[in-house]
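In: what shape does this take:
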Amino acid sequence: MKIDARLDTSLTAVAGDVRAIEEIGFDGAWNTENRADPFLSLTLACEHSTRIAVGPSVAIAFARTPMTVAYPSWDLQRFSEGRLILGLGSQIRPHVAKRFSMPWSEPADRMREFVLALRAIWHTWSTGDRLEHRGRFYEHSLMAPAFTPATNPYGPPPVFLAAVGPRMLQVAAEEADGLFVHPFCTETYLRDVIVPEVTAHRPADAAPLQIALSPFVALDESDVEAVRRQISFYGSTPAYRRVLELHGQGDLQTELHRMSKEGRWDEMPALVDDELLHAMCAVGSPDEAARSLRQRYGGVADRLRLNRPGDAPPPPQHFAELVDALRR
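Out: Here you go, the predicted structure:
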């Protein structure tokens, strides 16, 4: 099981953070597209690291086209000497339509075609074959030599998809190399819902789907409060209701959603009880958190990104003892 770090998108922090991430012994570093373009900071991460995997977890696919994703990911894969993992997610309709002003429809089908188009573009760049993708959502049928990037000896990067609902999980199982599981998840939901879903749809001739988790970790009381706040934020979103319903807390989603519409964000964390907190978060000393993570996700997860939510992630050193404990 690989152990990964969250990488800040701040351009002034990336170089120092990614060097520390390597020194501590992490296997990878992932940033998130919230307040900045993820590919900019990943360029610096590639430049200032030599060993770890790097990538976005996730870049918003529907804010772009397959071609506008193909170019930076191809360049980063070459620049990093094959260390990029491209993580893509759909986001939800309001953000795609109202924030990015991009089309939204049939997200699972659109994501499937997005990945197929992306692979078609990379195939053309790798082989020189004619570019000929004509689908329902995207057409890519023009690639002149003047616009073809330099040869990439490392090949295209693997593609991981973020998925929550059954249809997107099916797309991830059928088309992607890996799955980014949403942080709003419990061991029960992972083992009883996600794993059976992707196992049922993984092609028999495909390599095993890599499962990458981003579990909440709280090593002190400030971490606990940050996690409680994040759970209340995610819990207000209808798309994540299934997780709460599995634990008999479907009504909590209704209440959190109502409060979010009223702008009562600061009151919402109090509704997240300790039972739900501990179901989603490894809490305690580094040794205790390490045991909890191993017990919950050992044998299921291929990668763990240690997740302490907040506007800015803590420095990588915050998790140094936990990384040592996980290694032991």
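
In: drop to CA atoms for contacts and neighbour counts, all remaining ones
Out: Noted.

In: from Ile3, how far off is Ile21?
Out: 11 Å (CA to CA, to the nearest Å).

In: neighbours of Ser285, just the number please.
Out: Here the count is done by other CA atoms under 10 Å, and Ser285 has 15 residues near it.

In: sorry, that was for Lys261
Out: As a burial measure, Lys261 scores 10 neighbours (other CA under 10 Å).

In: and for His318?
Out: His318: 12 neighbours (other CA under 10 Å).

In: that one belongs to a helix, doesn't it?
Out: Yes: assigned with DSSP: H, G, I helix; E, B strand; the rest coil, His318 falls within a helix.

In: here is a second sequence; please produce its structure as well for comparison:
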Amino acid sequence: MIDIGRVGLWTGILDAHPTSRTQEVAVELEAMGWPTLWRPETSGRDAFVSCAHLLDATTTLNVATGIAQMHARHAVTTRNGQRTLHEASGGRFLLGLGVSHGPFIEAVRKVEYSKPYSEMVAYLDQMLQAPFHAVGADDEPPTVLAALGPKMLQLAADQVQGAHPYFSPVEHTAFARETMGDGPLLAPEQMVVIDDDRARATETALRHMKRYLQLPNYTNNLKRFGFTDDDISTPSERLIDAIVVRGSIDDVVARVGEHHDAGADHVCIQVLRPDLEFPMQEWRDLADAFALT
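Out: Down below sits the predicted model:
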């Protein structure tokens, strides 16, 4: 199983920059000591191709999809793309796979989104049976699922190597660990705004939270942990605090520790900014705080 470390970085802004610049940034992150970089897939660059460029530019950095959309590729294509990157990178690629969200899949992919759990079960079975007539690695590449609810978390524990929850509070991390049991990888994402101006940090947090609070998969999960429609429709302080750390580097370190205490093996830190520039200074400061070098 790939060793992705206790902390990593998650960023959704790679596609806002030229590929050559993302490769330069990956090299800088590797030099800072970051073990793993996560990237999403929506309607930007192909996640597998982008990961290939990042892996080619580096030598020790692990690259993970958080997540590659199941509906974007046939299961055989996904499995063999995963095998290709696993072999080519020397085992530094981690496939995070998910069903995404109905509004995205139906509007962009023009595919019906009705039974995501059953479709994922069938998809994983097809991946398992995928033929591969090429030189591969001696071992099989790892997979984690975007999982929030108990059924998908159990599937992540039983059929793949673990789970990558997104937009979830620390309470969910404890719930996920209890559901999956010991052993499977648990790698939740954590949004942070490193800013000592509380009002400005809140504005940045809300800007990024807004679209996720319109997606039923996330809002239903929040309701499992006591958040109400009122908390969600006009985000309450309690909800903002649960999803986004607003404050100092020490505040981020403390929240990451809470996730670890709740059962996380790895925490993917997403540094939010009011613009689309890479948060290089924040990433350096966090690397120092976690003593990565």
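
In: who has more neighbours, Ile21 and Ile3 of the first structure?
Out: Remark: of Ile21 of the first structure and Ile3, Ile21 carries more neighbours, 24 against 19, as counted by other CA under 10 Å.

In: list the contacts of the closest residue to the more buried one other than its chain neighbours.
Out: Nearest residue to Ile21 of the first structure, sequence neighbours excluded (CA to CA, 6 or more residues apart in numbering): Pro316, at 5.9 Å. Going by CA atoms under 8 Å, 6 or more residues apart in numbering, Pro316 of the first structure touches 5, 17, 20-21, 24.

In: ok, which stretches of the stretch 51-200 of the second structure are helices?
Out: 75-88, 102-104, 116-128, 150-159, 170-180, 198-209 (DSSP state H, counting those that start in this stretch).

In: would you turn those helices into CSV with distance to Ala262 of the second structure and mean neighbour count?
Out: Output for these, formatted as CSV (distance: least, CA to CA, whole Å; neighbours: other CA atoms under 10 Å):
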stretch, distance to Ala262 of the second structure, mean neighbour count
helix 75-88, 30, 20
helix 102-104, 30, 16
helix 116-128, 25, 15
helix 150-159, 16, 19
helix 170-180, 5, 20
helix 198-209, 23, 16
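
In: counterpart of Val25 of the second structure over in the first structure?
Out: Matched to the first structure by TM-score structural alignment, Val25 of the second structure sits across from Asp17.

In: its match sits in which helix or strand?
Out: With elements taken from DSSP states H and E, the one containing Asp17 of the first structure is helix 14-24.

In: the helix or strand that that helix is followed by vs the second structure, average offset?
Out: On the C-terminal side of helix 14-24 of the first structure, the closest following helix or strand by DSSP H and E is strand 28-31. Compared with the second structure after fitting, strand 28-31 of the first structure has a mean deviation of 0.8 Å; criterion: mean CA distance after the TM-score superposition for the first structure.

In: ok, back up a step: will you turn the helices of the stretch 51-200 of the second structure into CSV that also has distance to Glu237 of the second structure?
Out: CSV is the format used below for those (distance: least, CA to CA, whole Å):
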stretch, distance to Glu237 of the second structure
helix 75-88, 40
helix 102-104, 27
helix 116-128, 32
helix 150-159, 27
helix 170-180, 16
helix 198-209, 9
